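Trainee: Sequence and predicted structure, then a few things I'm wondering about:
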Amino acid sequence: MKIQGGGLAAWSIKHPIGVSMIAMTVIVLGLAVLSRLAIDLLPQIIYPDIRIRILDEGVPATVMEDQVTRFVEEQLAITEDALNVQSSTDLGIVEIDITFDYGKDIDVALRDASTRLDRAKTQLPDSIQPPEIFKRDPSQIPVIEFVVSSDLMSLVDLRTWTDDILSKWFINLPGVAAAEIGGGVEREIQIIPDQQRLAAMGLSYRNIVETIQSANDDIAIGRLQMPGSEITGRIGGRLNSVEAIRQLPIGRTDNNIIKLHEVAKVVDSSEDERLRIRANGISGIKLAIQKQPNANTNNVVEVVNRQLDWLEEQNVIPPGINVTAVTDQSVYIKQSLKNAATAAISGAILAMLVVYLFLGNLRRTLIIGSAIPIAIMFTFVLMGLGGLTLNIMTLGGLALGVGMLVDNTIVMLENIYRHQCKHEKPLEAGTHAAAEVNGPIIASTSTNLAAILPFLFIGGLTGLLFSELIFTISAAIFASMVIALTLVPAYAAKVTQISNNPIRKMMDGLIGFLQLGYGKVIRFFLKIKLLIIALFIGGFALSLPIFTSGNQILLPNIDDGRIEVRMVSDSGISVDEMDSYVQRIEQIMDAKPETETIFTLVGGSVFGRSQREEPSRAEMTIELVPADQRDISSQEWIKDIRKQIDELQIAGLRVFLFQRGIRGLRTHSGDEDISLRLQGEDFAVMKTVADEIADKMRQIPLLTNVEHSAEEERFEISIKLNRDRAQELGLDMQDLAEAAQTALQGRVISDFLEGNRSYDIRLRLPQEEMNNPQALRSIILFPSSDGSSPLYLGDVAEIELLDTPSRIRRENQMRIVELSAALADGATLGEALIQLDQMRQEIELPTGYTIYDGGQREALEQQQYQNLILLGLALFLVLVVMAIQYESLLNPIIILLSVPFAAIGVAMGIYWIDLPLSMPIWLGTIMLIGIVVNNAILLVNYIELERRHNNNLTEAVIEAVRLRLRPILMTTLSTVMGMLPLAIGFGEGSEMLQPLAIAVVWGLSFSMMVSLLLVPLVYHMFHSIKDRNKFDNQTALT
């Protein structure tokens, strides 16, 4: 008998050795690509944001706003394609963020913004540090951070050693971009004049400044031409010792030279310790290692740790110095990837167990078992070609794909086995079976791809975060189709033994019993099909509120065991007093058994080599032990700690605790879940209104950590010059500014070279003399002359203390007050926004003042809109694929009608497990569109085949669904079991994809009932109408 059909499967059956060699090639290539794939926690995410940071030590926020923020904003606002410009101005620091659309080339935007910044620099004060401009790239977050501490070294020496020696051993390591130092204190030479003695000798601060600057310089004097040679020359005047500074002559009186040490103390000291760093209660220096953008995080950390071990072995790190890791991204990455890989392997094993139970034959089961790793290797090859990395998204995609991998292979294998049971010859059985299922396999694969491919073309964070997941799943689905059409028939045709073992007999008996009962059920349901269809429609209607409720979030909460704490006290507090508060809180946290490390910053914050000094602020980062080593979640830990902190009753101290989730993953431009922006003309009015709104927000139980940007005020010394008096004396504002700076924090007037390092020379008054604002009145501006008294600052200026904003927020060049809050434990974003909207309706704003949303609301609304677009597009593309396959619309519509009812299963899962709606759930629901139709396609295809042999529609439907019961049960259960480990969600990193897997598992489980019950009824109903109309038309013609 001549065998026709079978296509690629028929060729594979005839060429098993060729197929095997191709499979081996795929394995080798897959392993080669796998060894070269970069490893990271998340796909590479480049946010469309640029940040500019400008520092000017000690300058109040109001002055920074007038002298820096306004000028820079004006230029940056006209950056091409800029959507939004926001700024935050604090004591001595301005941070400006420019936001672009996600489609913008961020490198082009950075160049354009840099050009605008260069133009603004010409209008900025000379005292500012060079502005920093950078992309807000998660790769810039340190991959590992250390605190260097010692009982044998002072903080000055420890800072110098860490900067000069330790950090240099890391900066040239493979993959390392920078080794940044923060905290500690640096050496400086302080000149502390005796005001009265200086004035009595007719000298002023300016004499000291001019003497130091003129004496501490190298001046080139040109070249000396000689026969056959040329020599350059200079006057070497650099000061090379502290004693040389002390002996500098600064004036003369009665023929006596006045040396600097006669009118001032010259002290080899250090800068004030205004920022304190600790690791587990031990003071030290922060060393942060940043990786290069495309470097492998795990590899970089491993190289750094190896280098650290080597330095200790070689005594480069001397005894008595401890280098303690306080954050290490690789730990969470390794554990997350391990858990994702475990889920994939566990899923594959469970899927194979299902196959073995149904087939009862180990050799046939091993065919499926071999198909899974080959498909995964094929997927790795495609990942390499696509430039993907190995992360929780791609591994999660493989874990999800494992369940879907076996679908096509089972269909082919089971059909070949069914023909073999008819005692057909091996080649005939394989070819006939392949010819029957080639079309459905290609159709089901095409619908799977059609349902999820639209995700690859969406923008925003969703596209950045999930595109690699979708690519991986798509690659796995494509690989499963190729293997189902090649490897499976090639091997299955060689296994001709008909299973007759106890397991097979038991399953045959069970399936036979189910088929008998199922046939009777379908026969009965066909008589009441309208009622059954109505019941399904009712179930769908009841499930809709689950998808439209306020129980929604953007992304699942990730418990990576990292807690951030921010503490703010009353303005004017000293670093010492703030530190005493922080130490009491440290003790509480250290006593918790779940606490692994505590990293503390008191008096400000550190970013790179820059730092912000704010005595009334402190930050802590707590790393908890891994999730499998503790009995409580991070949120439960926070709840317990917050209660204990409240019991301390520290007056004026506000403590905010956050469980941020994955470092570098931001769903919006701000830091908090909830953000409201208040805009108006008068800042004082805005503060009053913001206080009222904040009080109302604190009454919403779903919110915590409520605060607003104008809440904290700072005392500011205001010196007002008597201009007429100053004019008479020849004084100007610069004279007053220099005198005041000298009195308060001192002025850096030159530098001091020793070896390869440069140290500041600072002129300052004794701190004990400047202990209150009115002490500034006693600053001597000019010395006495002709027996007259010296001129004091109080003679030409008024000094007063003012309340000024501690932080000034601006958006699009206008002042705003930002109100922010975090979600309480168990609260969802959607529910919180509903209550927030109700609160806003009760607020009566003054005329001219507006309030609008920031935070995650816009991102949530955009996600909801994208979900609807994706849902509609997926349904349309699946319909198109099936219409092409069937060259008809009736059967595709019948199959597509089964899709919405899978949502009943998803809704049941969400309700039962009490999950909030999130992007992964929507992704899983949309993925179901392609998966659910697989069984329906096979079922309708077999009904069509049966109708060719049986003109009775009812009998054809019953016989087809009875025969397809086994493969439908087999494919559905194997897919569900393959995804089950991911749905259960063991260990770190599982929270991101667990909701997706839950949606698929519950939806697919329910869709099995839809395929087995609803699809036959809908098919029967539509085709009964079609046959009746066809008969009526024929009757009318005759």
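Mentor: Nice, thanks for sending it over.
Trainee: Every contact and neighbour count from this point should use C-alpha atoms.
Mentor: Fine.
Trainee: so how far is Leu42 from the most centrally placed residue in the chain?
Mentor: The C-alpha lying nearest the average C-alpha coordinate of the chain belongs to Leu665 (C-alpha atoms, centre = their mean; 0.9 Å). Counting by C-alpha to C-alpha, to the nearest Å, the gap from Leu665 to Leu42 is 9 Å.
Trainee: right, and the secondary structure at the residue nearest to the centre of the chain would be what?
Mentor: coil (DSSP: H, G, I helix; E, B strand; the rest coil).
Trainee: Included below, for side-by-side comparison, is a second structure:
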Amino acid sequence: MASVISIVIFLLGAFAITLLPIARYPQITPPAVTISANFPGASAEDAAQAVAAPIEQQLASLQGMLYYASTSSSDGTTTITVTFDVSRNQDLAAVDVQNAVKLAEPQLPAAVRTNGVTIIKANTDILGAVALKSTDPRYDALYLANYMKLYVVDELKRVPGMGDATPFPLRDFSMLLRLDPSKMAQLGVTVGDVSAAVQEQNATNPAGRLGREPSPPGTQFTLPITTLGRLQTVDQFKDIIVRATPAGGLVRVRDIGDVVLGALSYDLEGRLNGGQAAMALMSTRPGANALAVKQGVVARMTELAKSFPKGVTWAIPFDTTPFVTASIKEVLLTLFEAMLLVTAVVFLFLQSWRATLIPMLAVPVSVTGTFLGLYVLGMSINVLTLFGLVLAIGIVVDDAIVVIENVERIMATEGLPARLAADKAIRQVASALVAIVLVLCAVFVPVAFIGGVKGELFKQFAVTIVISVVLSGIVALTLTPALCGLLLKEAVEVNTTGFFGWFNRLFDRGRGRYVRAVGGVLRRPVTFSAAFVAVVVLAGLFWLRTPTAFIPIEDKGYMALSVQLPDAASLQRTRAVVGRVEEVLHGEPAVRNMVELIGLDILSGRASANNTATIFVNVKPWDERGPHDALDSIAARVNAKLGAMREANAFSFNLPEVPGLGATAGVEINLQNRSGMDVREFAQRVQEFRQATAQLPASAGLNSAFRASVPQVYVTVNRESAKARGVSLSDLFGTMQAFLSDLYINDFNLFGKTYRVQAEAQQQFRQQPSDIGRLYVRGTGGAMIPLSALTTLSYRSAPTILSRFNGFTSAQFTGAPKAGRSTGELLDEVEGLVQTQFANAGIGVSYSGQSYQERVSSGDAALVFALGLILVFLVLAAQYESWSVPFAVLLGVPFGVLGALLGIWIRGEPNDVYFQVGMIAVVGLAAKNAILIVEFANELRGHGMPLREAALEAARERLRPILMTSFAFILGVLPLMLASGAGAASRHSIGTGVFAGMLFATSVGIFFIPLFFQIIRGAVDRRRAGHVAPSTGDA
């Protein structure tokens, strides 16, 4: 029966493996909703005040919202991203945001309402980018961008698991009416005239049907009536009649300008390795299998490529899945190495392949069965669940080792046959096994009470450990005794020769010294109690002083670069600087591909500006790079070369470890203007803050794209003169918007899609500030009045991109700590700086991305440990039916905690999520060692053995299983601590803590456990005897 149960668990688990999704992380990215609006011709300040502010006022009370951030640009675009708690359903969140925007719509400008406000569910889990390139000059950037959107993007969106595929650059076709203001003034035509003419003549005009019912008798046909509706060709738009002249002539669009089929916007440009390209930036749906989505993309693009025009090719130049594949592969290799090391340790102690086979059979049943539990609970195969399995390998053999070690001891000392010895052994250790399983499960229960991203990370690990531990307990109570009776020999022979003989003699000598040392500890309770207090104090001090972080920064095989030119630099200048950056990157042999997004700044919330660019860089795989080509080394060399550039500020940065959790893997700090000071005064404070942060001990440099000194032309309208001359102010401002920006009139159809018809001035009329005065508006009596007669020009400074965070004007700073320092230290220093130097001026600080998660969850680990210890205490109290004896077990935990903290201190690692996850396991495993001694000593004491002798005998008899199980676990996690390649930083973090913690708990803590039992059980016995024992000094 036991064998059947184990086989069923194994088979179901193996089948579940084929069904589980694979990803680096589970779905832990906080859901986000993006609001986009356009206010044509508006400045960044105008867009922030007129668009962002009214919408933000309605967002503050949304359920589950963490924070919202908006970016308004000088091209009139406003983007607001609302980020929600990870537990919030994204669909419901989008509905809430949509309702909030509806409430704000009456306050928005008419032009914004006309263009429409877009609300989409943000898919921030970046998968990569598909690119189209052409070797045929006929297929230029405009053609490629529209081909991508028409024939590729929708196909990519249909790939199972695809969240979104966003075309870049967005160069939708547009019918551009490029007007000549001089000719319009000569002919007495205004922008309003052109707009009205296009709306009238470029319209769908239904004309009805002939012969429709009711009709006269004998009607033979019903004929629909059609006429020219929406125009489609350039010539048709050129022939639009704008007005009739007094002499009877007609003024057409061709008489006052030109018409071209162009792009909706030319503010963005996409390039691949220096050549023009059209991109589709892909992101996966929440919970999707990234590897399967990537395979689907390749299959779909391979099929689509068969119909591409000759000379058009495709590629995936930026891809995040190799890191997922490589990191999971490395963890699986670690899993295999851990199994080999655990097997070696077990064989070393048991010295029989038969005996070794028994506990090792528990591993595949427990580990494979864990996948069944993950499938039932809707989880995935990710690095966290695999980390849990690596630790579980060293844990799941423990229960079986305890059983088999006891069986062999009984066979050797009492001469019982294997079957009877197995039956007796399981009766002796069953309660201890149950206690160990319950303790290891109980220590993870508080994880369920942690919310946010950190809680989700903890839960993945905790659920994996709990499932595997429960299965290992079931196997130890059922399959292991049966295998002992079946496989063990009737007589147990102790090796006295060869390597095993030498090991046994060494172990016996070591055990003798250990027992004598424990005896010395038991004779000096005060001295060693004081030493224990010192251990507790040291553990507390190390916990408080160890730098904190959120998630280790990995070599993911890709990075990003930000390029910032001086204020007001043109797109042409930006393109030239990007070319120089490309030359620097080409000089790095490890660089494979560069995806250049000119005009886009992802560090400013994906705002568009002519003087910015973002470059995504993929490097060669880890096994093709030497030690000098680690991503940090490449970035350092690139930054050193870029630092010499005078034309721009360019630097590399790591993308966030959790996709979608902010813009960078470092810190994200939002300096807020909470006093309402003028934006230019705030800019001075931002500059002071930038200079102050450069002096912080933990800062490697913080960067911000906030600028308020961008040169701008300020137009002052003489409103009295305008009204006196019969000029409508709306016409005046509309003329400037149309000629200096663009005017959306209506739509036309092409290739089965709908595109915009826009009016704008020809290039030569929008180059210099003086060109503004050459624009004309109609006044009283139809007179055409130049704007130079109604306006005066001046120069001023203002921001081209204006950010707001939680309703306040803000400047976002991103950066990283110095080598050897943590993000937690840097955030603490920044917070102290703001409090001491800037708070009185009305400046505050808030956090976003990974920094937000790090700050809000900073106290969760201590709470988890405290609750875990309380639950362990309650479980042990129920097990021993005593409120006192459990303390003898729990007092062994500080040794594991101190050891783990010493380990990361020596190695220079911070106290991050992975370390804290490992610490929870150390707490349970340290308690397990204590249980083995306390359980046996308590039993001996119950049979009447004197207290000190019971503690010594328990230490002697339980040393072998403690060392066997502990070193099986310690060596099982050794591959984590020594890892290299993809995902090595995370493995170092979790491996170092559990290795050092269990090593210290095993090598030091086991000397104190008998003392704790003697003190506590002695106090219990004296209380039961009805008297208080005199104080005991050192013997």
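Mentor: That came through, no problem. Being a predicted model, the structure only gives us computed values, none of them experimental.
Trainee: rewinding a little: wait, isn't the residue nearest to the centre of the first structure in contact with Ile141?
Mentor: No: the pair Leu665 of the first structure / Ile141 is not scored as a contact, 10.9 Å apart, by C-alpha atoms under 8 Å.
Trainee: The stretch 401-550 of the first structure: helices as residue ranges?
Mentor: 426-452, 460-485, 487-492, 502-527, 529-548 (DSSP state H, counting those that start in this stretch).
Trainee: Name the nearest residue to the aligned partner of Ala999 of the first structure in the second structure, ignoring sequence neighbours.
Mentor: Alignment note: Ala999 of the first structure maps to Gly993 in the second structure; criterion TM-score structural alignment. Closest residue to Gly993 of the second structure apart from its sequence neighbours, by C-alpha to C-alpha, 6 or more residues apart in numbering: Ala900 at 4.3 Å.
Trainee: The aligned partner of the one you found in the first structure: neighbour count?
Mentor: Matched by TM-score structural alignment, Ala900 of the second structure corresponds to Val906 in the first structure. By other C-alpha atoms under 10 Å, the residues close to Val906 of the first structure number 30.
Trainee: average offset between the helix or strand encompassing Val906 of the first structure and the second structure?
Mentor: Assigned by DSSP states H and E, Val906 of the first structure belongs to helix 902-913. Aligned to the second structure and superposed, helix 902-913 of the first structure gives a mean residue distance of 1.8 Å (mean C-alpha distance after the TM-score superposition for the first structure).
Trainee: Off-centre distance for that helix?
Mentor: Here the centre of helix 902-913 of the first structure is set off from its chain's centre by 28 Å, with C-alpha atoms, centre = their mean, to the nearest Å.
Trainee: sorry, back to before: surely the match of Ala999 of the first structure is in contact with Ile904?
Mentor: Yes: taking contacts as C-alpha under 8 Å, Gly993 of the second structure lies within contact range of Ile904: 6.2 Å.
Trainee: Out of the two, name the residue with the larger neighbour count.
Mentor: More crowded of Gly993 of the second structure and Ile904, by other C-alpha under 10 Å: Gly993, with 34 against 23.
Trainee: Show me what the longest strand along the second structure is packed up against.
Mentor: Ordering each strand of the second structure by length in residues (DSSP state E) puts strand 607-619 first. Strand 607-619 of the second structure is packed against strand 65-73, strand 312-319, strand 558-564, helix 571-586, strand 591-601, with contacts defined by 3 or more C-alpha pairs under 8 Å, 6 or more residues apart in numbering; DSSP states H and E.
Trainee: With respect to Tyr139 of the second structure, which of these lies nearest?
Mentor: Closest to Tyr139 of the second structure of these, according to C-alpha to C-alpha: strand 312-319, at 7.9 Å.
Trainee: The helix or strand following the closest one aligns to what range in the first structure?
Mentor: Next in sequence after strand 312-319 of the second structure, counting helices and strands by DSSP H and E, comes helix 321-350. Mapped onto the first structure using TM-score structural alignment, helix 321-350 of the second structure spans residues 330-359.
Trainee: Return the distance of that stretch from the chain's centre.
Mentor: Taking mean C-alpha positions (C-alpha atoms, centre = their mean), stretch 330-359 of the first structure and its chain are 25 Å apart.
Trainee: Buried residues of that stretch, list them for me.
Mentor: Under the neighbour-count criterion of 16 or more other C-alpha atoms under 10 Å, stretch 330-359 of the first structure has 330, 332-359 buried.
Trainee: next one: stretch 230-244 of the second structure
Mentor: Arg230, Leu231, Phe237, Lys238, Ile240, Ile241, Val242, Arg243.
Trainee: so which of those residues comes closest to Thr754 of the second structure?
Mentor: For these, the nearest to Thr754 of the second structure is Arg230 (10.6 Å; C-alpha to C-alpha).
Trainee: Report the contact partners of that closest one.
Mentor: Arg230 of the second structure makes contact with Gln201, Asn202, Ala203, Thr204, Phe748, Asn749, according to C-alpha atoms under 8 Å, 6 or more residues apart in numbering.
Trainee: What sits closest to the residue mapped onto the second one from the first structure if chain neighbours are left out?
Mentor: Residue correspondence to the first structure (TM-score structural alignment): Asn202 of the second structure is matched to Asn216. Once its chain neighbours are removed from consideration, Asn216 of the first structure has its nearest residue in Arg238; the separation is 4.4 Å (C-alpha to C-alpha, 6+ apart).
Trainee: wait, isn't the match of Ala900 of the second structure in contact with Leu923?
Mentor: No: using C-alpha under 8 Å as the test, Val906 of the first structure is too far from Leu923 to be in contact (11.6 Å).
Trainee: Quick one: neighbours of the residue lying closest to Gly662 of the second structure once chain neighbours are set aside, just the number.
Mentor: Among residues not flanking Gly662 of the second structure along the chain, Gly849 sits closest, at 3.8 Å (C-alpha to C-alpha, 6+ apart). The tally of other residues near Gly849 of the second structure (other C-alpha under 10 Å) stands at 23.
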